[in-house]
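1. Structure for the following, please:
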Amino acid sequence: MGEENLLGEFVRARRELVTPELAGIPVSGVRRVPGLRREEVAMLAGISADYYLRLEQGRDRNPSVQVLESLARVLLLDDAATEYLLRLAAAKPKRTRTPGREKVRPSTAKLLESLGLPAFVESRYLDVLAANSLAVALSPRLAPGTNRLRDMFLDPAEQALYPDWERDSVSAVAGFRKSVGTDTDDPRYIEIVGELSLASSRFSRIWARHDVLVCAAAPMRVDHPQVGDLVLNRERLGVEGSPGQALVILHPDPGSDSAEKLTLLASSAAGSIPPTRREAHNPADR
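-> The predicted structure follows:
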């Protein structure tokens, strides 16, 4: 996959998502293409139609920063997508070796267990490398050895856990693309994208959009089978000395209903009798 035309594929996919109305182009008659035409993008970006065609076809892979920024403006790219576009155009050294299995440092593993909140370490490919017991109690698919992107699209039980699954799945794919960047000759990347493209039509549709997203600390909803609905904030922190690894911590607002439910879940994970949904929603009635 090292010879892919990543830059051309990206600008073409984003071009097809920008309507003439969004670009301020008058529309008359029937248009046969989704989004903008190549010549329209070229005109708005101030470059020749032939040069833009060469960019899309991969016959010119060294556009200037000024050209890329003009394309980003025309294609309505946000900061994350613009940064991704610039990275695609930058020279990339060839991979010289296949990396071994990623490991979590002992100090990071100790930190996980000391946290009184669901927490796990994931790789840039969303492989779960380590997790504490409360994270696994929240979702068994957060156990080490799983892949969050794969489970999100292929595991019905995981989908049922998230009421906002459709929105969350779009964000997960965009975050995955941002995390991997241009390192598309990595065997793990090839394995994940290949499997999901064959097994999930929804993944294929989302992947074809070439969305890019910086993982934000946005609240997520979890419909847990024992304690019911929880709203958890999500923090994703880079692990120093372990490039590509991130520590993900899920935490409720202090004093909230979700905080009480998470306390019940922690007690269950520690070995007490699992609470029912009724008990979780009405802790004072126990």
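
2. From here on, just use CA atoms for contacts and neighbour counts.
-> Fine.

3. how about the helix or strand containing Gln159: buried residues?
-> Per DSSP states H and E, Gln159 falls inside helix 156-161. Going by neighbour count (16 or more other Cα atoms under 10 Å), the buried part of helix 156-161 is Glu158, Gln159, Leu161.

4. And the closest residue to the last one other than its chain neighbours, how close does it get to Ala174?
-> With Cα to Cα, 6 or more residues apart in numbering as the measure, Asp223 is the residue that lies nearest to Leu161, at 5.0 Å, once sequence neighbours are left out. Asp223 sits at a distance of 23 Å from Ala174 (criterion: Cα to Cα, to the nearest Å).

5. So which of these two has more stuff around it?
-> Each of Asp223 and Ala174 has its neighbours counted (other Cα atoms under 10 Å); Ala174 has more, 21 against 16.

6. where does the nearest residue to the more buried one once chain neighbours are set aside land in three-state SS?
-> For Ala174, ignoring the flanking residues on the chain, the nearest one in space by Cα to Cα, 6+ apart is Val212 at 4.4 Å. Secondary structure state of Val212, per DSSP: H, G, I helix; E, B strand; the rest coil, is coil.

7. To check against the first, give me the structure of this:
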Amino acid sequence: MADLNRELADFLRRARAARDPQQAGLPDDGRVRRVKGLRREEVAVLAGVSTDYYTRLEQGRRIVPSTQVIDAVARALGLDDVGRTHLHDLVSATRTSRAAVRSRSAVQRVRPGLRRLLDSLDAHPALVLGRRTEVLAANRMACALFADFERMPGRERNYARWMLLSDDARSLFVDWEVQARNAVEALRLEAGRAPEDRDLIELVGELSVSSPEFRRWWSEHQVHQRTFGSKRLVHPVVGDLTVDYETFELPGDNEQALYIYTTEPGSSSRQAIAILASWSQPAREPESEPSDG
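-> The predicted structure is shown next:
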């Protein structure tokens, strides 16, 4: 439980340091601020709890705050919906009895119907991501636009791992640092939900050893949930293009998400995708000659 307590304490301290006193509505009391952000007693006042209570919460002590108290602390710290969810997850983890042995979660599979849907989106890149940003399925256009995840060994078929460790990913994305950081922050969010997931722990360990950017961003304890947005790329075949993505949580399995990438009609990006579709079209099998008999 000590690790979980440290995770909660770290998140609250960093959120408190990032909170601007003026944005929080606090008047200037004339006191010299020796630390960035809010003081503990200021968070307590804004949340309507005692300073001692908030201090114990920030220390990850064994207290059982109500949902209303957690939401009040989240408001005091200026957390968005994703940050509020992460705070609830961390508090829940510190007070829930968990198995001492860290277990591996069951292998995720993509339903056959979903696989057919993915392949039917032939004009649009599409991916299905599971836990830990594992790429569970990718259609032909996604493999042509990003990387051929379908041919990668199972251990390497992970979006965050590819983003952080692949030289191809670094050269593909114009704003690689933004995209890679988002991937790290998505893993941070999941770590709050499943702190005992052995596969996630091993992935974090590998990335911590192999990527200095990962170590820096992970230590900042920011969280992010991808729902929609844009990606700017410089593709080795079709050059510059921008794709917009939408995320769909799958019915019947909220641990899988479908990502569909589109381009603006009439744009150079739409033309680039059309060229890429033609370039990546599998070769047709030659027709057999009719037999004489």
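
8. picking that back up, now do the contacts for the alignment partner in structure 2 of the residue nearest to Ala174 of structure 1.
-> With TM-score structural alignment as the criterion, Val212 of structure 1 lines up with Val223 in structure 2. Contacts here follow Cα atoms under 8 Å, 6 or more residues apart in numbering; on that basis Val223 of structure 2 touches Val82, Gly83, His86, Glu185, Ala186, Leu187, Arg188, Leu189.

9. quick one: secondary structure of the fifth one?
-> In three-state terms, and counting by three-state DSSP, Ala186 of structure 2 is helix.

10. how about the spatially most central residue of structure 2, what does it touch?
-> With distances taken as Cα atoms, centre = their mean, the residue of structure 2 nearest its centroid is Ala186 (2.0 Å). By Cα under 8 Å, 6+ apart, Ala186 of structure 2 lies in contact with Val223, His224, Gln225, Arg226.

11. filter those to the buried ones?
-> For the contacts of Ala186 of structure 2, buried by 16+ other Cα under 10 Å: Val223, His224, Gln225.

12. how about stretch 70-87 of structure 2, aligned to which bit of structure 1?
-> Stretch 70-87 of structure 2 maps onto residues 68-85 of structure 1, going by TM-score structural alignment.

13. Please enumerate the helices of the stretch 1-150 of structure 2.
-> Counting by DSSP state H, counting those that start in this stretch, the stretch 1-150 of structure 2 has helices at residues 2-18, 40-47, 51-58, 67-76, 81-95, 112-120, 140-145.

14. Superposed on structure 1, what's the mean shift for the third one?
-> It stands for helix 51-58 of structure 2. Compared with structure 1 after the fit, helix 51-58 of structure 2 shows a mean deviation of 1.4 Å (mean Cα distance after the TM-score superposition for structure 1).

15. need the contact list for the residue nearest to Leu161 of structure 1.
-> Ala160, Leu161, Tyr162, Pro163, Asp229, Leu230.

16. How about Gly181 of structure 1?
-> Tyr84, Arg87, Leu88.

17. repeat for Ala272 of structure 2
-> Taking Cα under 8 Å, 6+ apart as the test, what Ala272 of structure 2 contacts is Val238, Gly239, Leu241.

18. so the last one touches Ser230, yeah?
-> It stands for Leu241 of structure 2. No: proximity of Leu241 of structure 2 to Ser230 does not meet the contact threshold set by Cα atoms under 8 Å, at 10.4 Å.

19. neighbour-wise, which of the two wins?
-> Comparing Leu241 of structure 2 with Ser230 by other Cα under 10 Å, the one with more neighbours is Leu241, at 20 against 14.

20. Lovely, talk soon.
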